[in-house]
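Colleague: Can you look at this prediction? I've put the sequence above it.
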Amino acid sequence: MATDLAFDPRFPVGDFHKPASISADDRLAAIATLRELPVKLREAVAGLDDAQLDTPYREGGWTVRQLVHHVADSHMTAFHRMRKALTEDWPAAAGYDEARFAELPDSALPIDASLAILEGLHTRWVAMLQGLSEEQWQRGITHSQNGPQSLDLLALLYQWHSLHHTAHVTNLRRTKGW
């Protein structure tokens, strides 16, 4: 674990590093994290008032409210990309401007809308991933900025993403004493 002197609030669980290989156990751990994300994120934001939700999680960062909506946006996109990968041969996946998404009017809504999306979405996502064959795990997308990405790599990436953004909130709460 990083010491407070080495702690980088941008990456509270460290940066994502692509593993040399991905095992079935790695995939199971990723699925478990994806299953837990809706509950963990809801717990992380529980009891926060509007002023706290509108506080940036770090200097120059999004507000907690924007972050919750971002997780829903990002995970909906990932789920859709993975479904396309299972039904098309390495489909193209365009990136999107996450920062501009966070400025759209719906990012000012109460966070319950996105928390509800995550609950339903992750139920479906986990069910889909649990049913994949070894061959299906090796299918993937061709991302416009990151190149080819297999489904097993994407599962690990979104495992990290889930932990990363939940830690943004829990770290803010710890530092603010909330």
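Modeller: Structure's in. What do you need? Residues are numbered from 1 along each chain as shown.
Colleague: going forward, measure contacts and count neighbours with C-alpha atoms only.
Modeller: OK.
Colleague: got the residue ranges for the helices in the chain?
Modeller: All helices of the chain, identified by DSSP state H, fall at 24-45, 50-53, 64-87, 98-101, 112-130, 134-137, 151-176.
Colleague: okay if I get those helices as TSV plus distance to Ser144?
Modeller: Rendered in TSV, the data for the helices of the chain read as follows (distance: least, CA to CA, whole Å):
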stretch	distance to Ser144
helix 24-45	24
helix 50-53	33
helix 64-87	12
helix 98-101	15
helix 112-130	23
helix 134-137	20
helix 151-176	14
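Colleague: Adding mean neighbour count and distance to Gln145, write the ones you listed out as JSON lines.
Modeller: Formatted as JSON lines, the entries for these read as follows, by neighbours: other CA atoms under 10 Å; distance: least, CA to CA, whole Å:
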{"stretch": "helix 24-45", "mean neighbour count": "18", "distance to Gln145": "23"}
{"stretch": "helix 50-53", "mean neighbour count": "15", "distance to Gln145": "31"}
{"stretch": "helix 64-87", "mean neighbour count": "21", "distance to Gln145": "14"}
{"stretch": "helix 98-101", "mean neighbour count": "12", "distance to Gln145": "14"}
{"stretch": "helix 112-130", "mean neighbour count": "17", "distance to Gln145": "24"}
{"stretch": "helix 134-137", "mean neighbour count": "13", "distance to Gln145": "21"}
{"stretch": "helix 151-176", "mean neighbour count": "20", "distance to Gln145": "14"}
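Colleague: and here's the other structure:
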Amino acid sequence: MEHLKYPIGKFKSPEIINETLIKEWIKAIRDFPTQLKLEIKDLTPSDLKKTYRPNGWNIMQVVHHCADSHMNSFIRCKLALTEDTPTIKPYHENLWAALPDANNPSVESSLIILEGLHQRWTLLLDSLNADDLNKSYFHPESKSFVNLKTTIGIYAWHCEHHLAHIKIAKTS
């Protein structure tokens, strides 16, 4: 079951995060909306209800979750850049995934959000210097400080993680 929950493994932050790695991660974030659209372009409303594992989210919930999650991350990045180590507001992603908007087979609105959001987000990420990349926020659930360079890696992983979920669900 763990391989279905984490088909590409859990995110592990490398000991050294260099400029090349950050650029690769930003590219993964930049390319995500296009890759996501390609993965779901021919799916029917019935296909969008397929899950990647028992008791897991269906494809439409994954798409809507990505819009929710990536909006939160973009805001967390902006908070870290404009405030002194802010404490971020966690959210209950499973409860969000159960709301009516996340169970709507029309995923077009979330695709539009992701496209515009990722354009702005990667524009911001591309502009960050070394000092900016070391700015952090405090995550009260993990009780840890997370710097922006690690956040970029987490969300590059997050993109690939959910693309893998969709690919698995399409074959079920």
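Modeller: Done, it's in. Small disclaimer: the values here were computed from a predicted structure and weren't measured.
Colleague: Val13 of the first structure is nearest to which of the helices of the first structure?
Modeller: helix 151-176 (5.6 Å; CA to CA).
Colleague: Report the distance from that closest one to the chain centre.
Modeller: Chain-centre distance of helix 151-176 of the first structure: 6 Å, with CA atoms, centre = their mean, to the nearest Å.
Colleague: tilt between that helix and helix 64-87?
Modeller: When axes from the mean of the first three to the mean of the last three CA atoms, to 10 degrees is applied, the directions of helix 151-176 of the first structure and helix 64-87 differ by 170 degrees.
Colleague: Helix 151-176 of the first structure - contacts with which helices or strands?
Modeller: Counting contacts by 3 or more CA pairs under 8 Å, 6 or more residues apart in numbering; DSSP states H and E, helix 151-176 of the first structure is packed against helix 24-45, helix 64-87, helix 134-137.
Colleague: Rebuild those as CSV, extending it with distance to Pro56 of the first structure.
Modeller: Putting these into CSV (distance: least, CA to CA, whole Å) gives the following:
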stretch, distance to Pro56 of the first structure
helix 24-45, 13
helix 64-87, 6
helix 134-137, 36
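Colleague: Per the alignment, name the residue of the first structure opposite Phe145 of the second structure.
Modeller: In the first structure, the residue paired with Phe145 of the second structure is Pro148, using TM-score structural alignment.
Colleague: Give me the neighbour count for that match.
Modeller: Using other CA atoms under 10 Å, Pro148 of the first structure is surrounded by 17 other residues.
Colleague: Relative to Ala30 of the first structure, how far out is the residue nearest to it when sequence neighbours are not counted?
Modeller: Nearest non-adjacent residue to Pro148 of the first structure, counting by CA to CA, 6 or more residues apart in numbering: Thr142, 4.2 Å away. Spatial separation of Thr142 of the first structure from Ala30 of the first structure under the definition CA to CA, to the nearest Å is 21 Å.
Colleague: swap in Arg10 of the first structure?
Modeller: In this view, Arg10 of the first structure and Ala30 of the first structure are 21 Å apart by CA to CA.
Colleague: contacting residues for the residue mapped onto Ser162 of the first structure from the second structure?
Modeller: Correspondence of Ser162 of the first structure to the second structure, assessed by TM-score structural alignment: Cys159. Contacts of Cys159 of the second structure were listed using CA atoms under 8 Å, 6 or more residues apart in numbering, and they are 28-29, 32, 66.
Colleague: ok, now with 7 Å
Modeller: Taking CA atoms under 7 Å, 6 or more residues apart in numbering, we find Cys159 of the second structure in contact with 29, 32.
Colleague: that older thread, quick check: which of the helices of the first structure is nearest to Ala6 of the first structure?
Modeller: Between Ala6 of the first structure and these, the tightest spacing by CA to CA is seen for helix 151-176, at 14.3 Å.
Colleague: what angle separates that closest one from helix 112-130?
Modeller: With the same axes, to 10 degrees as the basis, helix 151-176 of the first structure and helix 112-130 are set at 150 degrees to each other.
Colleague: Map Gly131 of the first structure onto the second structure.
Modeller: If you follow Gly131 of the first structure across to the second structure using TM-score structural alignment, you land on Ser127.
Colleague: Give me the neighbour count for that match.
Modeller: Under the neighbour criterion other CA under 10 Å, Ser127 of the second structure is assigned a count of 9.
Colleague: Thanks a lot, see you next time.
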